[in-house]
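>>> attaching a predicted model along with its sequence, questions to come.
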Amino acid sequence: MLVRNRFLAALAALALGATVLATPAHAAVSRAELALRWAPIHHQDVDATGSHALGGRSDYLTAIDFDGNLDGRDNWDRAATAALPAHAYYSVVETSTHWYLTYLFFHPRDWTDHPFFETEHENDGEGVLLAIERDGSTYGVLRGAVTVAHSDFYSYTPAGSTWTSGRESVDGTLQLQASPHDAFTHPVTAQEAQGHGLKAFPQYAINCDGLIHYPSTVAEEPAGGNDRDVRYKVVDIFAAGGLWAQRANASLFASLGTFAGDTSGGCGSGTWGCSANSANAPWGWDDGNDLPGRGELASDPAKLVAEYFTIPGGVSRAYTYNPYADAAAALKEAARTAPPTVD
């Protein structure tokens, strides 16, 4: 009997061990999950005045291939007729201490209804960098943000952040808000109408009509210019065949990091003018008055945040994942020789 009991106990132990071995360890969060979790709740002011506004549709954010192609020189024209479902593009760059998430919000038109002193251009790309400390929790903790408003960068920290002003002064507090579409609080960003400069909410705010976008895996087109619940789809810049893979596509880019755009379709009509090739992807963003070089907000974000903020303990500058680094030399050479853009 004693032998039989020991045999049964051994079988039970083996069964228990098999059960434990069959239960997988908790998987690390994917980059897609990380980008979706931290993607901003995004306010977009809308102006419906003037023929270039398309009744407000010119302020809808959308996919770069919203018209079914990757030709950057027909987007101004086709914005009048094509559907404009909401999208945003993200990239994730990693070090041992931080995740850096860059988000690009794209509009087919940078437009104006003023007849003097302001220019228009085809395509518009502005966005935000979020710095997430890897503190051992699943999604980390948000420490700071830098936004792109035309040719200037603005820095922000959320309440309670350990980061403070560095070489650049912190420009305000980054608010967080709960989303009705998931269980998380998200940073809140906002873009102005027409020129689409991007800052932390409420430094830009909806004046009358406007859209409020929530991150999602689906893309919704606004029901109109005053829709306060629009889901936008987050899309990986580094996806196979995605935006980064298209960086040498001459139909989409006039040069490295600069979208191709021409003056057709009425751009500049009744205004000061229309400029060509004037919008930038993240690896072309630049604040010429600040130390980090062109594109480094996306390609070398650890360098940028070390300049913009005072960070207790500092940050690692050794990247464990950074596809932008594969073209670092080309980016630096392009930054050295590139003409200035107006976005």
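Alright, I've got the coordinates. These numbers come from a predicted model, not from an experiment. Numbering: from 1, shown residues only.

>>> every contact and neighbour count from this point should use C-alpha atoms.
Noted.

>>> my read: residue 52 touches residue 114, true?
No - when contacts are counted by C-alpha atoms under 8 Å, residue 52 is not listed as touching residue 114 (10.5 Å).

>>> neighbours around residue 250, how many?
15 (other C-alpha atoms under 10 Å).

>>> do the one 4 residues further on as well
Counted with other C-alpha under 10 Å, the neighbours of residue 254 add up to 20.

>>> was I right to think it contacts residue 247?
No - the criterion here is C-alpha under 8 Å, and residue 254 misses it with residue 247 at 9.5 Å.

>>> quick one: residue 53 is in a helix?
Yes - counting by DSSP: H, G, I helix; E, B strand; the rest coil, residue 53 is located in a helix.

>>> now it: closest residue in space that isn't a chain neighbour?
Spatial nearest neighbour of residue 53, excluding adjacent residues (C-alpha to C-alpha, 6 or more residues apart in numbering): residue 47 at 6.7 Å.

>>> got another, please set it beside the one above:
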Amino acid sequence: MFNKFTFSLRSTALLSLVLFAVTACSDSEFQRIEETAADAQGSAAAVEANLALRWAPVHYQDTDVTGTYSLTGKSDYITAINFDGDWNATNNWNNTANAAAAAHCYYSVVETSTHWFIVYAFFHPRDWSDNPFEYYLGQHENDLEGVLTCIQKDGSTYGKLVAAVTVAHSDFYSFLPAGGSVQANQEDVDGTLSFENYNGEAHPVTAQEAKGHGLKANPYYKINGDGIGYYPSLTVAEVPSNANDRDVKYKLVNIFEAGGLWDQRFNTALFNGTDGGGSFKSSFGSGGANAPWAWDDGNDLPGWGELATNPARLIDVYYKNLGNFDLNYSNNRYRGISTSGVIAQNN
């Protein structure tokens, strides 16, 4: 018998079927969208990794095997920030002696329509001294210093490196390749950036001093006696066999990888404060170190952290004759801009 109740049941059933079909279709669409987004992110990450590998420095680390805190040179080895298995900054000084110092380098890629800006950062658990009068005031736990490279998009796959700015303690230093058109602007050029052939490509050459680990282009810092020669890899992180090992691979690690350094910026076991300021905690000595988004040269015009977070402005301040130079970012995850140009979530 057909009645209002029967009609209501049939209508409800039909509506349920329609809603189910729509929901099923929507879930499928959402899955495809998520898969497409994941594929795009994976592809973008692979592009960034290959770009970072192409311009990653051949890196020379001077070592000092003497002194109370040198650990026969191990205190000068580069390694991962979580080399000891955790993201706790206040046990790194003590754990340096026992944990393996597998070589790592942190990188980030920021992009405009005309240039890529790649930061490379090298970590040491100890910034140390063999001067007995500096056992406290001249040392501190955790040390992260590095280099910003400016890559011009010239139509080739990986572009052309046109400038570099390095971080040595609380100062920035400017270096240019020989024969280029780029010139000093509001900051002096401190030297010529040299290159070394590795795997068939010319890589910039950087170096860090022993103990304090300031970083400049080689040979403005260089190996004096014992030292480590580090070479870039996307997959291999080697441990030096001794303090004079000249062939050690370091692994490139994206700052923005899931669970990585950028995601740790609110970790109060790693950084001071809860605002993502980027100042490492320290349980030993005086002073401290900063993440790239907190690097600063107080005597220079670019602001706090801009070497990483606003590199186009910093390069524009440091140099002139840059040619076509866009200051607008298409990819800058420090500012929440993804490679697709949309605003990405900051965790």
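Done, it's in. Fair warning: this is a prediction, and the values are worked out from it, not measured in the lab.

>>> need the TM-score between these chains.
The TM-score (TM-score structural alignment, normalised by the length of structure 1) is 0.82; 288 aligned residues with a C-alpha RMSD of 1.4 Å.

>>> so residue 52 and residue 114 of structure 1 - more neighbours on which side?
Between residue 52 of structure 1 and residue 114, residue 52 has the larger neighbour count (other C-alpha under 10 Å), namely 24 against 12.

>>> okay, which residue is most central for structure 2?
residue 107 (2.6 Å; C-alpha atoms, centre = their mean).

>>> and it, how far from residue 31 of structure 2?
31 Å (C-alpha to C-alpha, to the nearest Å).

>>> equivalent analysis for residue 122 of structure 2, please.
39 Å.

>>> these two: which has the busier surroundings?
In this view residue 122 of structure 2 and residue 31 are compared by other C-alpha under 10 Å, and residue 122 has more residues nearby, 24 against 12.

>>> so which strand or helix has the more buried one?
strand 115-127 (DSSP states H and E).

>>> which part of structure 1 lines up with that strand?
On structure 1, the counterpart of strand 115-127 of structure 2 by TM-score structural alignment is residues 98-110.

>>> tell me the secondary structure for the aligned partner of residue 189 of structure 2 in structure 1?
When structure 1 is aligned by TM-score structural alignment, residue 189 of structure 2 is paired with residue 170. Assigned by three-state DSSP, the conformation of residue 170 of structure 1 is coil.

>>> ok, residue 170 of structure 1 - contacts?
Counting by C-alpha atoms under 8 Å, 6 or more residues apart in numbering, residue 170 of structure 1 touches 154, 155, 156, 157, 164, 308, 309.

>>> those in strands, which ones?
The members of these that map onto strands under DSSP state E are 154, 155, 156, 164, 309.

>>> counterpart of the last one over in structure 2?
Residue correspondence to structure 2 (TM-score structural alignment): residue 309 of structure 1 is matched to residue 319.

>>> just checking, its match touches residue 182?
Yes - contact criterion C-alpha under 8 Å: residue 319 of structure 2 and residue 182 qualify, at 6.5 Å.

>>> more neighbours: these two, which one.
Applying other C-alpha under 10 Å to residue 319 of structure 2 and residue 182 shows that residue 319 carries more neighbours, namely 19 against 16.

>>> for the more buried one, what are its contacts?
182, 183, 184, 185, 186, 187.

>>> from those, list the buried ones, please.
182, 183, 184, 187 (16 or more other C-alpha atoms under 10 Å).

>>> ok, now how distant is the nearest residue to the third one once chain neighbours are set aside from residue 308 of structure 2?
Nearest residue to residue 184 of structure 2, sequence neighbours excluded (C-alpha to C-alpha, 6+ apart): residue 319, at 4.6 Å. Distance of residue 319 of structure 2 to residue 308 of structure 2, given as C-alpha to C-alpha: 17 Å.
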